[in-house]
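K.L.:
Dropping a prediction and its sequence here:
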Amino acid sequence: MRSIKVFHGTTEIAGQMGILSSALINKGHYSLGYNTFHSYLDYKDNLVNLDHETLKGTYEEILDSFDLFHFHYATTLCHDYSDLPELTRRNKKMIMHHWGNDVRFHDQARKNNPYVYTGDSPPNEVIHERLMKITPYIREAIVQDYEVYEYVKDYYEKVHVLPIAIDLKHFQPNYPSATKEKPLILHAPTNPDFKGTYFIEKSIEKLKEEYSFEYKRIEKMSHEEVINIYKDADIIIDQVLCGSYGLLSVESMALGKPVLTFIRPDLVSTFPSKIPIVNSNPDNLFQQVKKLLDNPVQRKELGMKGRQYVDKFHANDVVVNQLIDIYLNL
């Protein structure tokens, strides 16, 4: 199979442009991410971090240099999507990768989820308008799971479900010790409203009346710093409102930690295997954490199962084979 030159852009979400590029390079392809969205997470791998003006200046060069354009988060090379007719004219292959907040229609999200927070998503009409500009030119999309799938399935000819990818060489498992006197509970909200931090900390306060443990809330740190702190955790609480799991849950499982996240009941069966996540929402979170505090052996067992799950479904060398199949059939 001939080598493909893949452009990723223009919004780096959860390090995925860099991780997928790295995996594609390992398979003998050329891949690079151009990122115009900058945050304290400070992703750098296989990325050109630039602003919109600089991107505009390299527009022609980018069009000439790549065969396949893998766009992310409903963004393309131009704010108004005026690059799409030109890419079509040049017979470039294109695919759009939606990540959640870019397409989470507010009313639709609430239909199956009483807890969901959609304050990070644009108004419904803006989401619809963007999709209507994208889909005449880009006919296929990628999503990470069936929570996101539902929002875009009627707009595209085909929507592929591709799990979040993770580079396991950066994650050595450090399973919780069954004999630790004072367990450490961690929560790292990029957005406290979206993650349900209020409900999490309410449960933590209540648990402190009965148990001796340490609680840390981690914010505004680079991705690298955060991973170093996770290593010592005994329990990680991720997001209890969204209804599916994201990168933090995957990274926590990779580190061998038990993870608490809310998975919508109607979505549980859509994942490739039984997920070793402790399914927790604002109504049962107190009880779910309590069970883990009472049972250190279970914490370790869940950590081990989580690592196995990630090895099997989220390792970048597993995910990239599925991605290349998608590319070849575009």
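P.N.:
Arrived safely, thanks for sending. Numbering: from 1, shown residues only.
K.L.:
From now on I want contacts and neighbour counts done on CA atoms only, so please keep to that.
P.N.:
OK.
K.L.:
State the number of residues packed around the closest residue in space to Ile277 that isn't next to it in sequence.
P.N.:
Leaving aside its sequence neighbours, Ile277 sits nearest to Val259 (C-alpha to C-alpha, 6 or more residues apart in numbering; 5.4 Å). Counted with other C-alpha atoms under 10 Å, the neighbours of Val259 add up to 30.
K.L.:
Just confirm Val259 contacts Ile275, I think it does.
P.N.:
No - the pair Val259 / Ile275 is not scored as a contact, 10.3 Å apart, by C-alpha atoms under 8 Å.
K.L.:
and the gap between Thr190 and Glu224?
P.N.:
As judged by C-alpha to C-alpha, to the nearest Å, Thr190 and Glu224 stand 14 Å apart.
K.L.:
who has more neighbours, the two?
P.N.:
Taking other C-alpha under 10 Å, Thr190 and Glu224 do not tie; Thr190 has more neighbours (15 against 12).
K.L.:
pretty sure that one contacts Glu219?
P.N.:
Yes - using C-alpha under 8 Å, Thr190 makes contact with Glu219 at a distance of 6.8 Å.
K.L.:
So what touches stretch 197-208?
P.N.:
189, 192, 215, 237, 239-240, 282, 285-286, 290 (C-alpha atoms under 8 Å, 6 or more residues apart in numbering).
K.L.:
now stretch 311-330
P.N.:
Applying C-alpha under 8 Å, 6+ apart, the external contacts of stretch 311-330 come out as 19-20, 23-24, 93-94, 140, 160, 162-168, 250, 254, 272.
K.L.:
Got another one to weigh against that:
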Amino acid sequence: MFGLAFLGSMEREARWLLDRGLEVGLVSHGTDLRLPSRHAQLDRWSPFRDGDPTWIAALEGRALKNRRLLEMLDISVFVATPELLGDWPDAVWLPNVIDPADWYNDRPALSGDVPIVLHAPTNPAVKGTALIEPVVEQLSIDGIIDYQRIIKVPASEMPGRYAQADVVLDQFALGIYSTTSIEAMAAGRLVLAHLHDQVRDHIREITGREAPVVEATPDTIGDILRDVAAHPDRYREIAQRGPEYVAAVHDGALASRVLAPFLGKGALS
């Protein structure tokens, strides 16, 4: 929060704030807390099973260092995805927030002849791109879908790209849905991703809602996309649940309720 004032030490910064009577909380967004060793045992598609050993070791070291910091500070911890509760069970899920209005469009998904399928992996290794792309590209060659991989498109252009698409492929290796899925759901697009049962169960427990994300793995994505192309009406109904889900879970209202006890604004209801 204060740049180089504490020489890049999160511990010094947190202790300085705590010493002055302020409440301090930390938010994890993923690799800062996720232990590759734990995830590799949890998921057969984990990018930490066959990834670059140097990269994996660096992530493991950083996560262990941050865990030691949390143990020393004993402060509130929030996580951006329920999957991270496996790394820090005392944390609280703090849903990512977007402005749904930025992504709204009135074109129904799967309203054309051939589904337009987008994939915009900011980190292909983590997203599992190499696990799915051969199958997806072959479906595109066969004319069953129109596959478009988005590379280095400015963020300002993404709402328009989603508006033109029918299906958005998120990630197939971590067991979560990311901001990509949230934005795509807000746009009324059909989202395909691999979610752990623990993630779906926690979302249901906290929100009372089912995440409208179609479960797909590298093993099943080909069959699912063929089914989407063959039965667009069935999957259009799932896509149409997206905007309402995002408005209920990711527009900031739920995040505000989660933060209320930490901010001294009353208990979470």
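P.N.:
In hand now; what should we look at? In this text the structure is predicted, and so the values were computed from the model without any measurement.
K.L.:
Tell me where the stretch 201-330 of the first structure has helices.
P.N.:
Using DSSP state H, counting those that start in this stretch, the helices of the stretch 201-330 of the first structure run over 223-230, 247-254, 285-294, 296-313, 316-328.
K.L.:
Please name whichever of these is nearest to Tyr81 of the first structure.
P.N.:
Taking C-alpha to C-alpha, helix 316-328 is the member of the helices of the stretch 201-330 of the first structure nearest to Tyr81 of the first structure, at 21.2 Å.
K.L.:
just to revisit the earlier point, can you pick the most crowded of the contacts of stretch 197-208 of the first structure?
P.N.:
Neighbour-wise, the contacts of stretch 197-208 of the first structure (other C-alpha under 10 Å) top out at Gln239, 31 neighbours.
K.L.:
Grab the nearest non-local neighbour of that one.
P.N.:
Nearest in space to Gln239 of the first structure, with sequence neighbours left out and distances taken as C-alpha to C-alpha, 6+ apart, is Lys195 at 4.3 Å.
K.L.:
Would you mind finding the match for that neighbour in the second structure?
P.N.:
Under the alignment (TM-score structural alignment), Lys195 of the first structure maps onto Lys127 of the second structure.
K.L.:
Also Glu214 of the first structure?
P.N.:
Residue correspondence, TM-score structural alignment: Glu214 of the first structure in this structure matches Asp146 in the second structure.
K.L.:
quick revisit: of the contacts of stretch 197-208 of the first structure, which belong to strands?
P.N.:
Judged by DSSP state E, those include 215, 237 as members of strands.
K.L.:
Which two of the contacts of stretch 197-208 of the first structure have the greatest separation?
P.N.:
Counting by C-alpha to C-alpha, the most remote pair of the contacts of stretch 197-208 of the first structure is Pro192 and Lys290, 21.9 Å apart.
K.L.:
Check which residues of stretch 79-93 of the first structure are buried.
P.N.:
Of all the residues in stretch 79-93 of the first structure, those buried under the rule 16 or more other C-alpha atoms under 10 Å are 81, 83-84, 87, 93.
K.L.:
quick one: which of those residues sit in strands?
P.N.:
When those are checked against strands (DSSP E), the matches are Lys93.
K.L.:
In the first structure, what stretch matches stretch 225-238 of the second structure?
P.N.:
Aligning stretch 225-238 of the second structure against the first structure (TM-score structural alignment) gives residues 289-302.
K.L.:
From start to finish, how long is that stretch in a straight line?
P.N.:
This stretch, stretch 289-302 of the first structure, spans 13 Å end to end (C-alpha to C-alpha).
K.L.:
OK, contacts around the aligned residue in the second structure for the residue nearest to Ile277 of the first structure?
P.N.:
In the second structure, the residue equivalent to Val259 of the first structure is Val191, according to TM-score structural alignment. With contacts defined as C-alpha under 8 Å, 6+ apart, Val191 of the second structure is in contact with 167-170, 181, 184-185, 212-214, 239.
K.L.:
Identify the farthest-apart pair in those.
P.N.:
Farthest pair in the contacts of Val191 of the second structure (C-alpha to C-alpha) is Asp170 and Ala239. Separation: 14.2 Å.
K.L.:
ok, now how distant is the counterpart of Leu18 of the second structure in the first structure from Asp317 of the first structure?
P.N.:
Residue pairing (TM-score structural alignment): Leu18 of the second structure is matched to Thr88 of the first structure. Distance from Thr88 of the first structure to Asp317 of the first structure, counting by C-alpha to C-alpha: 30 Å.
K.L.:
just to revisit the earlier point, can I get the contacts of stretch 197-208 of the first structure in CSV with distance to Tyr30 of the first structure?
P.N.:
Shown next, in CSV, are the contacts of stretch 197-208 of the first structure (distance: C-alpha to C-alpha, whole Å):
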residue, distance to Tyr30 of the first structure
Pro189, 33
Pro192, 37
Tyr215, 43
Ile237, 37
Gln239, 35
Val240, 38
Pro282, 44
Leu285, 44
Phe286, 47
Lys290, 48
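K.L.:
ok, of the contacts of stretch 197-208 of the first structure, which one's closest to Val48 of the first structure?
P.N.:
For the contacts of stretch 197-208 of the first structure, the nearest to Val48 of the first structure is Pro189 (25.8 Å; C-alpha to C-alpha).
K.L.:
these two touch, right, that closest one and Val226?
P.N.:
No - the pair formed by Pro189 of the first structure and Val226 falls short of the contact definition of C-alpha under 8 Å, at 11.0 Å.
K.L.:
Overlap of the contact sets of those two?
P.N.:
Counting by C-alpha under 8 Å, 6+ apart, the residues touching both Pro189 of the first structure and Val226 are Ile218.
K.L.:
quick one on the thing from earlier: could you identify which of the helices of the stretch 201-330 of the first structure is most buried?
P.N.:
helix 247-254 (a mean of 25; mean count of other C-alpha atoms under 10 Å).
K.L.:
That one vs the second structure, mean deviation?
P.N.:
Superposing on the second structure and averaging over aligned pairs (mean C-alpha distance after the TM-score superposition for the first structure), helix 247-254 of the first structure comes out at 0.5 Å.
K.L.:
That helix packs against which elements?
P.N.:
When contacts are defined as 3 or more C-alpha pairs under 8 Å, 6 or more residues apart in numbering; DSSP states H and E, helix 247-254 of the first structure sits against strand 259-261, helix 296-313.
K.L.:
Would you mind saying which of the ones you listed lies nearest Lys231 of the first structure?
P.N.:
helix 296-313 (11.8 Å).
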